[in-house]
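> have a look; sequence and predicted model below, questions after that.
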Amino acid sequence: MTNWPDDDVILYDGVCIFCSRWVRFVIARDAARRFRFTPVQSDYGTRLAKAFGIDPSDPDTNAVVHGGVAKLKSDAALTVLSLLPGWGWTRALFAVPKPLRDAVYSLIARNRYKIFGKYETCFVPDADMRARVME
């Protein structure tokens, strides 16, 4: 995996309603304010996506940089969840074979706009959330 200088940064699709809810979910549980966020549609997010082989115009995954390394698809989601207070039990889900985890992840990712909808532009975070967004 590619290294990145910023750590604990979550890359997400800013027009995806499901992805934006994921960001809000993490923020609500991240009492230590460990994670920062960047929409793939921002300049910083586009650079990050390209560095990890994600097409910024059609992102098929979120990503998290943790320990300087990018985690993609189910690894990204489980890494983030496992680092949130009270969610450490999700580490056990790494025992599920990665091809199976990623197949489920990809099925949801491919259909996320049909299932959950899409914003016309990136959602606008509130002031507290905005302080944690990297653009």
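Received, thanks.

> make it CA atoms for all contacts and neighbour counts henceforth
Fine.

> for residue 105, see how far away the spatially most central residue of the chain is.
Nearest to the geometric centre of the chain sits residue 62, at 3.8 Å (CA atoms, centre = their mean). The gap separating residue 62 from residue 105 is 10 Å, by CA to CA, to the nearest Å.

> between those two, which contacts overlap?
Common neighbours of residue 62 and residue 105, using CA atoms under 8 Å, 6 or more residues apart in numbering, are residue 73.

> put this next to the previous one:
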Amino acid sequence: MSTTAQPTILFDGVCNLCNGFVQFVIRHDAAGRFRFAALQSAAGQALLVAHGQQDVAATAADPDSVVLVEGGRVYTHSTAVLRIIGHLGALGRMAQVGWLLPRAWRDALYRYVARHRYQWFGQQESCLLPTPALRARFL
């Protein structure tokens, strides 16, 4: 199976909030549906460029969004998060409420948190290193 056949979550590899989100998805994705890559990684950059997202790839040094690559499409900001959570069983059903808000409102809240994430949650010096058991799920 190609590495892009499964939905792939691209995340800020040095952000503690983003790493926590990835750990949350791993814990609740029993089927192992998602793959992961840091936005700053060569694999993450290549995936964005392959999907015509050079503008997103160019901001990888200071990313402001979780990115979901799924079914040949690229989703960012609140839409990416809601789509990801939507695949996580009961959590996904609860997340349906988020779709009721206008995208502009959802994304404004998302960007507010993204702007303050390092201040509130901190950051690491380097990207998350997966455990040997999870290594196959990371690009």
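Everything's here; your move. In this text the structure is predicted, and so the values were computed from the model without any measurement.

> I'd like the TM-score for the two structures, please.
Comparison of the two superposed chains (TM-score structural alignment, normalised by the length of the first structure) gives a TM-score of 0.90, and 130 aligned residues with a CA RMSD of 1.3 Å.

> for residue 69 of the second structure, which three-state class applies?
Under DSSP: H, G, I helix; E, B strand; the rest coil, residue 69 of the second structure falls in the strand class.

> for it, which non-adjacent residue is closest in space?
Excluding the flanking residues, the one nearest residue 69 of the second structure by CA to CA, 6 or more residues apart in numbering is residue 8, at 5.2 Å.

> show me what contacts the counterpart of that neighbour in the first structure?
When the first structure is aligned by TM-score structural alignment, residue 8 of the second structure is paired with residue 9. Residue 9 of the first structure makes contact with 35-38, 64-66, according to CA under 8 Å, 6+ apart.

> and the two most separated of those residues?
38 and 66 (14.2 Å; CA to CA).

> more neighbours, these two?
Counted by other CA atoms under 10 Å, residue 38 of the first structure and residue 66 do not tie: residue 38 has more neighbours, with 22 against 19.

> for residue 6 of the first structure, see how far away that one is.
12 Å.

> residue 120 of the first structure touches residue 17, doesn't it?
No - when contacts are counted by CA atoms under 8 Å, residue 120 of the first structure is not listed as touching residue 17 (10.2 Å).

> residues touching the counterpart of residue 39 of the second structure in the first structure, list them.
Alignment note (TM-score structural alignment): residue 39 of the second structure maps to residue 40 of the first structure. When contacts are counted by CA under 8 Å, 6+ apart, residue 40 of the first structure touches 11-14, 46, 48-49, 56, 59.

> which of the residues you listed does the second structure keep?
For the contacts of residue 40 of the first structure, the subset whose aligned partners also touch in the second structure (both residues aligned by TM-score structural alignment, their matches' CA atoms under 8 Å) is 11-14, 46, 56, 59.

> and the helices in the first structure, which stretches?
17-29, 43-51, 73-83, 98-110, 112-116, 127-130 (DSSP state H).

> what span of the second structure lines up against the third one?
When you say that, I think you mean helix 73-83 of the first structure. Going by TM-score structural alignment: helix 73-83 of the first structure matches residues 77-87.

> ditto for the fifth one
Equivalent residues of helix 112-116 of the first structure are located at 117-121 in the second structure, counting by TM-score structural alignment.
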